[in-house]
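In: what's the 3D shape of this:
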Amino acid sequence: MQILQRQIFTELFKLFGLTVSCLLGLILVGRMLQLRSLFLSQDIGFFNILQLFFYLTPFFLLLITPIATMLSVFLTFLRMSTDNELTALKASGVSLYRMLPAPLLFCTLCTLFTLFISVWGLSWGMDMFKTKLYQFARTHSKFALQPGVFNKEFPGITFYAHQVDNEKGELKFAFVRDESIKGTSVVVVAPEAQIKSTPATAKIKITFKNGNIFRQSGDELNILKFGSYAITLDLGKLLGGFNFSEDKAKDMPLSRLSAIRKDHSKAPDRGERFYRKVDTEFFKRISLPVGCLILGIFAIPIACTFRGLKQQYGLLLSMGLFFVYYTMFSVGVSMGESGAIPPEYGLWAPNILFVFVALVGMRYANKERTPTLVHWFMHLRFHKRASA
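Out: Okay, here's the model as predicted:
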């Protein structure tokens, strides 16, 4: 039995690694194209984008670990069933229940891994992603002004300086034209200016000294003199409107989500929809890790029921079953955020349904019986083949 459990666990682990690698690879290709188009006008290279993707990995792992767990268990037991290994083991007196320790241990480890990502890894990854994104925008972007060159990286705003010291943030003979307001043009001219950045909010503050403001609206022109005048720019506009300062529920650690649920004063003035998102995100972070265990156990009787199915068809079948689970889960998230139903009902409903099917299916699989619905489906398929 120890050899059997070790072999099952090894096969599960190998399939899990292969599945996670393939899914992450597919996501990587799509995200690389998206991030590359985002930084198309910036001096940010391939390895910088790869680093950003690494910090997004916890977010992707939280979503793909449940399906990777299910696929690993399903394909392992489908292969054992197709190769008649399950039949040989049962003929030797080994029931299906005695084969469960290895998949149960595997699913439990996947659940703990996903829970770790949910509690700590996700918020860490998103914080690091924002930090690195800010650093790249601040140090690698073309907003590092060049002397004597007009800079138009910010939408509707043109910068110019005759002399530039990017290390000290000092500008000489600076010029800024703002056409972001429709029908109005504002030009600021000053002999000197100072650039200061605020990493916490990803803002750039440019302070002009002893200059003039020319404001034109239609045929009207106003000229103002000033001793000191400052404008504040958001680096997120360099990155397709990315908001650095926005505090989203999906980026928060589980501990903060729990604190806000108990006391709304922890996040004041955010509105009822935000608090519903916090509730939904909290239950999402708990139910997804548990889903690894449930989907893994659910895959065992399904694989035994559809014995003889080719692996490519088995892969499509398992993906289809997971699609049902994820559709129910997504509907629960949407209804929870909209307030249609309490989020705990919508997010725990798929787990409750699938654990019920898993327990009933396990009982049938151990007795080598086929549920009536599956038997009817197989009979209908055979009847169509015979009539053809």
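
In: all contacts plus neighbour counts: C-alpha atoms, from now on.
Out: Noted.

In: Can you give the distance of stretch 271-280 from its chain's centre?
Out: 19 Å (C-alpha atoms, centre = their mean, to the nearest Å).

In: One more: stretch 378-388?
Out: Put simply, stretch 378-388 sits 44 Å off its chain's centre (C-alpha atoms, centre = their mean).

In: buried set for that stretch?
Out: Across stretch 378-388, burial judged by 16 or more other C-alpha atoms under 10 Å covers no residue at all.

In: Next: stretch 14-23.
Out: Buried residues in stretch 14-23, counted by 16+ other C-alpha under 10 Å: 15-16, 19-20, 23.

In: Name the SS class of Gln163, please.
Out: Following DSSP: H, G, I helix; E, B strand; the rest coil, we place Gln163 in the strand state.

In: Could you do Gly93 as well?
Out: With three-state DSSP as the basis, Gly93 sits in coil.

In: That one: neighbour count?
Out: 10 (other C-alpha atoms under 10 Å).

In: What's the separation between it and Val73?
Out: 22 Å (C-alpha to C-alpha, to the nearest Å).

In: that older thread, adding secondary structure and distance to Arg270, write the buried residues of stretch 14-23 out as a markdown table.
Out: Listed next are the buried residues of stretch 14-23 as a markdown table, based on DSSP: H, G, I helix; E, B strand; the rest coil; distance: C-alpha to C-alpha, whole Å:
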| residue | secondary structure | distance to Arg270 |
| --- | --- | --- |
| Leu15 | helix | 44 |
| Phe16 | helix | 40 |
| Thr19 | helix | 39 |
| Val20 | helix | 37 |
| Leu23 | helix | 36 |
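
In: Which of the residues you listed sits closest to Leu359?
Out: Of all those, Phe16 has the smallest distance to Leu359: 23.0 Å, by C-alpha to C-alpha.

In: what about Arg351, distance to Gly211?
Out: One correction, residue 351 is Asn, not Arg. 65 Å.

In: what does stretch 109-122 contact?
Out: Contacting residues not belonging to stretch 109-122 are listed as 58-59, 61-62, 65-66, 69, 251-255, 285-286, 288-293 [C-alpha atoms under 8 Å, 6 or more residues apart in numbering].

In: Using neighbour counts, trim those residues to the buried set.
Out: Applying a neighbour-count criterion of 16+ other C-alpha under 10 Å, the buried members of those are 58-59, 61-62, 65-66, 69, 251-254, 285-286, 288-293.

In: Restricted to helices, list the residues you listed.
Out: Members of the buried ones among the contacts of stretch 109-122 lying in helices (criterion: DSSP state H): 58-59, 61-62, 65-66, 69, 254, 285-286, 288-293.

In: this one next, for a side-by-side:
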Amino acid sequence: MKKIHLLLLRAFIRPFVVTFLIVMFVLLMLFLFKYIDDLIGKGFEWYTILQLMLYASATNVAMALPLSVLLSSIMTYGALGENYELVAIKSAGISLSRALYPMVIVVFFLSVAAFFFSEYMLPVANLKYYSLLYDARKQKASFLISEGIFNNSIPGYSIRVKHKDKDGATLHDLMIYSRASLQDNNMAVTFAKEGVMFRAGDNLIIRLRDGVRYEESAGRNNASDQRQTLQRIRFKERIQKFDLSSFNLQRTNEDEFRGAFQMMNLKQLNGFRDSSNKLVNLGLERNFSLITPYMKYFQFPHKSKTVKKYLPGDLNYIKKQPRDAQLVAMNNALNEAKSVGEQVKLRATRFEELNHEVRRSRVEYEKKFTLSAACIALFLIGAPLGAIIRKGGLGLPVVVSIIFFLIYYIISTIGEKSVKDGDWTPLFGMWMPIGVLTPIGLFLSYKAANDSVLFDIELYKRFFKNLGSIFKRKELPQ
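Out: As a prediction, the model looks like this:
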């Protein structure tokens, strides 16, 4: 029995590792395709790109792990069925349910590991990933000088170069227009026949040759002397320095991102939900005390939030009053209703935002548990399904696993959106895909334990052939 368990474990671990790495690679490529325009041409260091890719890979575990469990379980038991190893196991008196025991234990430990990963590691990975991605997307493009146009990427300067050599460092016919001193009504323009640029730390240095500099400035005393001075300086060689520190990656404080729900653990999510509920309850009490003075025709029980409608006297009392008095009463009532509506409207918008935030926090709270449950539910589908279809490799198992994973992903996406919109409760919306897939897995397990030919094409061909023959008999004349 132990040898069979070791055989099953060895047959599962290798496909699981391979499929997990393949899925992570595919998801990482999707990440690069999505943000390639935000990363290219900004002069990032290689380790910055590597860090971003590592953090993105960690955030993709929530999607890669369930798919890998489903695909590897189908491949494992499909290969065992294709090689008649499951038949040998059953002939030895071991049922399929007993043969699933070691795999159930492995998947259970994977589910526990997935929970601890989503609780402790995923919030940190999300914090690092989203903060670094935010800084990378707002980063300026790396400084480049194009020929024949004014380059305004350096703050305070406009640079035009007529021609660049193939080395990219030698420039010809330069014009540098300084915009840094415009606040003092000063202007400076530098012309040079040739220049060589190189970078030193956070500075770009251009060694100019054979040029002239024109600088125009205001007079010494602007009140009594409105004349401007013009200086012309010729030079054989001149060093022009530009500050490129703004092109370096400027990191934002990570504490600014900690308020997002993806960066919180269960304790923090519970704390946010409790504090939000307290704010909602406090707001309801304030609303009650706010609109109470306007309700002159209502009676409020002492220390109660419920409102009982009560109109004393004759209902036709207003109709008996003169028309002018009726108009005054109606105008007063309309003005008070508008005042109540304006005051309550602003507070109602705030309460709706708080309720939306609470629903979003509940979504992230339930995700901590649904990841583990999804691994178990998809394993219950993959293992018996592989034993039924009896096909290993990356052919049919990949197609079947993608179909079931798409079903899981679509249902979970619909449930998450419905919870955030307030249409469904968080418990129902987030656990609905598990509730849909688990009965399917139990049904497939029952069919696999009874050697069902659920996916036998010949069986369905015979069924439809017999069904067609029945209809033909009915069409024959009596």
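
In: Would you agree Val73 of structure 1 is in contact with Leu105?
Out: No. In this structure, Val73 of structure 1 is not within contact of Leu105 by C-alpha atoms under 8 Å, at 11.6 Å.

In: Quick one: the strands in the stretch 201-350 of structure 2, in order.
Out: Ranges of strands within the stretch 201-350 of structure 2 are 203-217, 229-243, 298-299, 308-309, based on DSSP state E, counting those that start in this stretch.

In: Over to the stretch 51-200 of structure 2?
Out: Counting by DSSP E, counting those that start in this stretch, the strands of the stretch 51-200 of structure 2 are 150-151, 157-164, 170-178, 187-200.

In: Among those strands, which comes closest to Phe464 of structure 2?
Out: Of all the strands of the stretch 51-200 of structure 2, strand 150-151 sits nearest to Phe464 of structure 2, with 73.2 Å by C-alpha to C-alpha.

In: Redo the strands of the stretch 51-200 of structure 2 as TSV? Include mean neighbour count and distance to Leu444 of structure 2.
Out: As requested, the strands of the stretch 51-200 of structure 2 are exported to TSV (neighbours: other C-alpha atoms under 10 Å; distance: least, C-alpha to C-alpha, whole Å):
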stretch	mean neighbour count	distance to Leu444 of structure 2
strand 150-151	17	66
strand 157-164	18	69
strand 170-178	20	71
strand 187-200	18	66
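
In: Indicate which one of those is closest to Tyr460 of structure 2.
Out: Nearest of those (C-alpha to C-alpha): strand 150-151, 70.4 Å.

In: did I read that right, Val453 of structure 2 in a strand?
Out: No. Using three-state DSSP, the assignment for Val453 of structure 2 is coil, not a strand.

In: check contacts around it.
Out: By C-alpha under 8 Å, 6+ apart, the contact set of Val453 of structure 2 is 388, 459.

In: ends of stretch 262-271 of structure 1, how far apart?
Out: By C-alpha to C-alpha, the extent of stretch 262-271 of structure 1 from end to end equals 15 Å.

In: Name the residues that touch it?
Out: Under the contact criterion C-alpha under 8 Å, 6+ apart, stretch 262-271 of structure 1 has outside partners 259-260, 275.

In: Highest neighbour count among those residues?
Out: Tyr275 (19 neighbours).

In: my guess is that one contacts Ser258, does it?
Out: No. In this structure, Tyr275 of structure 1 is not within contact of Ser258 by C-alpha under 8 Å, at 11.0 Å.

In: Just send the contacts of stretch 262-271 of structure 1 back as JSON lines, with distance to Gln311 of structure 1 too.
Out: Putting the contacts of stretch 262-271 of structure 1 into JSON lines (distance: C-alpha to C-alpha, whole Å) gives the following:
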{"residue": "Ala259", "distance to Gln311 of structure 1": "46"}
{"residue": "Ile260", "distance to Gln311 of structure 1": "46"}
{"residue": "Tyr275", "distance to Gln311 of structure 1": "44"}
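
In: quick one: which of the residues you listed sit in helices?
Out: Those of the contacts of stretch 262-271 of structure 1 lying in helices (DSSP H): 259-260, 275.

In: Closest one of the residues you listed to Ile231 of structure 1?
Out: Closest approach to Ile231 of structure 1 among these (C-alpha to C-alpha): Tyr275, at 33.4 Å.

In: Can you give me the buried ones in the host helix or strand of Ile4 of structure 2?
Out: Using DSSP states H and E, Ile4 of structure 2 maps to helix 2-39. Buried residues in helix 2-39 of structure 2, counted by 16+ other C-alpha under 10 Å: 5, 8, 11-12, 15-16, 19-20, 23-24, 27-28, 38-39.

In: Could you identify the most distant pair in these?
Out: Maximum distance among these (C-alpha to C-alpha): 49.2 Å, for His5 and Asp38.

In: I'd say Phe244 of structure 1 and Lys132 touch.
Out: No. Look at Phe244 of structure 1 against Lys132 with C-alpha under 8 Å: they stay out of range, at 11.0 Å.

In: and the gap between the most centrally placed residue in structure 1 and Leu293 of structure 1?
Out: The residue lying closest to the centre of structure 1 (C-alpha atoms, centre = their mean) is Phe59, at 3.7 Å. In this view, Phe59 of structure 1 and Leu293 of structure 1 are 19 Å apart by C-alpha to C-alpha.

In: Glu85 of structure 1 too?
Out: 24 Å.

In: swap in Leu86 of structure 1?
Out: 22 Å.

In: ok, now which ones touch the counterpart of Cys375 of structure 2 in structure 1?
Out: Residue correspondence to structure 1 (TM-score structural alignment): Cys375 of structure 2 is matched to Cys292. By C-alpha under 8 Å, 6+ apart, the residues touching Cys292 of structure 1 are 65-67, 69-70, 107-108, 110-111.

In: Can you pick out the most distant pair from these?
Out: Farthest pair in these, by C-alpha to C-alpha: Ile67 and Thr108, 14.2 Å.

In: in the stretch 351-478 of structure 2, which spans are helices?
Out: For the stretch 351-478 of structure 2, the helices defined by DSSP state H, counting those that start in this stretch occupy 396-421, 426-449, 457-475.

In: Give the aligned range of the longest one in structure 1.
Out: Yep, that's helix 396-421 of structure 2 we're talking about. Against structure 1, helix 396-421 of structure 2 falls on residues 313-338 (TM-score structural alignment).
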